[in-house]
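Peer 1: Give me the fold of what follows.
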Amino acid sequence: MIRVISDKRLVLGFFLAHLVIFLTFEQQKVFWYFFTAAMLLLISYSILDESGERNSSKSHLLFGIITGVILYAVFWLGDTLIGVLNLPLEIQITRLYKLFSPETVWHYIVLLLVIGPGEEIFWRGFIQRKLHRYTSARTSIIISTLLYASVQIYSGEWVLFIAALTGGLVWGALYAWKKSIRLVVISHIVFDLLMFGLLPLR
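Peer 2: Down below sits the predicted model:
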């Protein structure tokens, strides 16, 4: 763990992510402008690092689509159970959709082409890959998922933290297994498309 903390680029990247995501949630009226800028900054920070893996195959497209659909199904099932059990998380989900759902064409464009891919490039392709240099694959998945979820606290809604834990574990495991950032990017895009475009929960 000492070696992890001594990696200045890794630590600085994590604190940079906290800063820009904090500013993003603080500026709700211009949320989409800040979120887009934040992810472009984190993508730029990530690619300044040495080149990551470039493994890819034709099967990654199909596998990415399938895992994105399965992850959406898990969220849909969770939302259904929350409704049936009348848990207070239902109010949080509704509030999050109201505050942060895409509303215009350009929102959807940046969600699918910048924000979703950017989160994977930074949290899996940079943070998790860096952590894996110093820890086991399992540990790197767990720590990177916790770090990914930690920036969601600025939304003020615990359900977003839980959602990030769930998605982070799935995408982290996929990345550790297949060693392909393209795969997790495709999975994330499909998930976002279903969650916010084709079949939103609210």
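
Peer 1: going forward, measure contacts between C-alpha atoms and count neighbours the same way
Peer 2: Will do.

Peer 1: Enumerate every residue touching residue 149.
Peer 2: By C-alpha atoms under 8 Å, 6 or more residues apart in numbering, the contact set of residue 149 is 161-162, 164-165, 168.

Peer 1: Next, the structure of the following sequence, for comparison with the previous one:
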Amino acid sequence: MSIRKLLGTIVLAHVLLFLSFFLFKDLFWPLFTASLLVLGIFSIRNARWKTPSPLHIFYGLGSGILLYLIFYIGKLVMLYLFPESITQLEELYRLVAPEQGWHYVSLILVIIPGEELFWRGVVQDQVEKSNLRYPIILAALLYMSAHIYAGAFLLLVAAVLAGIVWGYLYKRTSNMTVPILSHLVFDLLLLVFFPLL
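Peer 2: As a prediction, this is how the structure comes out:
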């Protein structure tokens, strides 16, 4: 894939997330699901897969839990320093927290795999092949940039930090299953089992 095609796919991701997070917020779940389905299908043939070892499963589970704990502590610090940021956090949860049964199915089967397939399996791989410096960080910054339309600083911080972790896991293990598992654990803790609100 050329740099031009890569930039084209990143622009497509931006357009889809702009529609989902900003322009049609009332239709967030259907649009976001459709967006990640499109990006995931486009990306699935590029990802590296293999049967995960017990160590890979440990990496996936452990990193997802660790990321959640970091963000939990970060939230406490943020609210202590900037108590007004609770409003932004509440607005973000109103938008992205799953409520209906199909939201949970979409999150687990479409959104999380679609994000990892696209941002790690296509974008990060292509950045690495382009011999650009710091490909994991650059791919994480690109991942973060597509979340700007949510208007939540905390989401941008989460996207870049988690993107670096998931990018490292993908690079280290050469196995898409590991970042997907980590992302799944992180999102389930953050959005379902122990929300930060």
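
Peer 1: care to give me the TM-score?
Peer 2: The TM-score (TM-score structural alignment, normalised by the length of the second structure) is 0.92; 195 aligned residues with a C-alpha RMSD of 1.7 Å.

Peer 1: picking up where we left off before, now the contacts of residue 149 of the first structure as JSON lines including distance to residue 93 of the first structure and neighbour count?
Peer 2: Conversion of the contacts of residue 149 of the first structure to JSON lines gives the following (distance: C-alpha to C-alpha, whole Å; neighbours: other C-alpha atoms under 10 Å):
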{"residue": "161", "distance to residue 93 of the first structure": "11", "neighbour count": "19"}
{"residue": "162", "distance to residue 93 of the first structure": "11", "neighbour count": "14"}
{"residue": "164", "distance to residue 93 of the first structure": "13", "neighbour count": "20"}
{"residue": "165", "distance to residue 93 of the first structure": "15", "neighbour count": "20"}
{"residue": "168", "distance to residue 93 of the first structure": "18", "neighbour count": "23"}
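
Peer 1: possible to save those as TSV with distance to residue 127 of the first structure and secondary structure?
Peer 2: As requested, the contacts of residue 149 of the first structure are exported to TSV (distance: C-alpha to C-alpha, whole Å; DSSP: H, G, I helix; E, B strand; the rest coil):
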residue	distance to residue 127 of the first structure	secondary structure
161	18	helix
162	19	helix
164	15	helix
165	15	helix
168	12	helix
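
Peer 1: Dump the residues you listed to TSV, plus distance to residue 18 of the first structure.
Peer 2: Putting the contacts of residue 149 of the first structure into TSV (distance: C-alpha to C-alpha, whole Å) gives the following:
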residue	distance to residue 18 of the first structure
161	14
162	17
164	14
165	16
168	16
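
Peer 1: now, which of those sits nearest residue 132 of the first structure?
Peer 2: residue 168 (15.2 Å; C-alpha to C-alpha).

Peer 1: counterpart of that closest one in the second structure?
Peer 2: Superposed on the second structure with TM-score structural alignment, residue 168 of the first structure falls opposite residue 163.

Peer 1: and its match, what does it touch?
Peer 2: Going by C-alpha under 8 Å, 6+ apart, residue 163 of the second structure touches 137, 139-141, 143-144.

Peer 1: The lengthiest helix in the second structure: which residues count as buried?
Peer 2: Using DSSP state H, we find that the single longest helix of the second structure is helix 54-81. For helix 54-81 of the second structure, a neighbour-count test (16 or more other C-alpha atoms under 10 Å) marks 56-57, 59-65, 67-68, 71-72, 75, 78 as buried.

Peer 1: hang on, the earlier thing: which of the contacts of residue 163 of the second structure lies closest to residue 125 of the second structure?
Peer 2: Ranked by distance to residue 125 of the second structure (C-alpha to C-alpha), the contacts of residue 163 of the second structure are led by residue 139 at 8.8 Å.

Peer 1: so the closest one makes contact with residue 120?
Peer 2: Yes: under the criterion of C-alpha atoms under 8 Å, residue 139 of the second structure makes contact with residue 120 at 7.4 Å.
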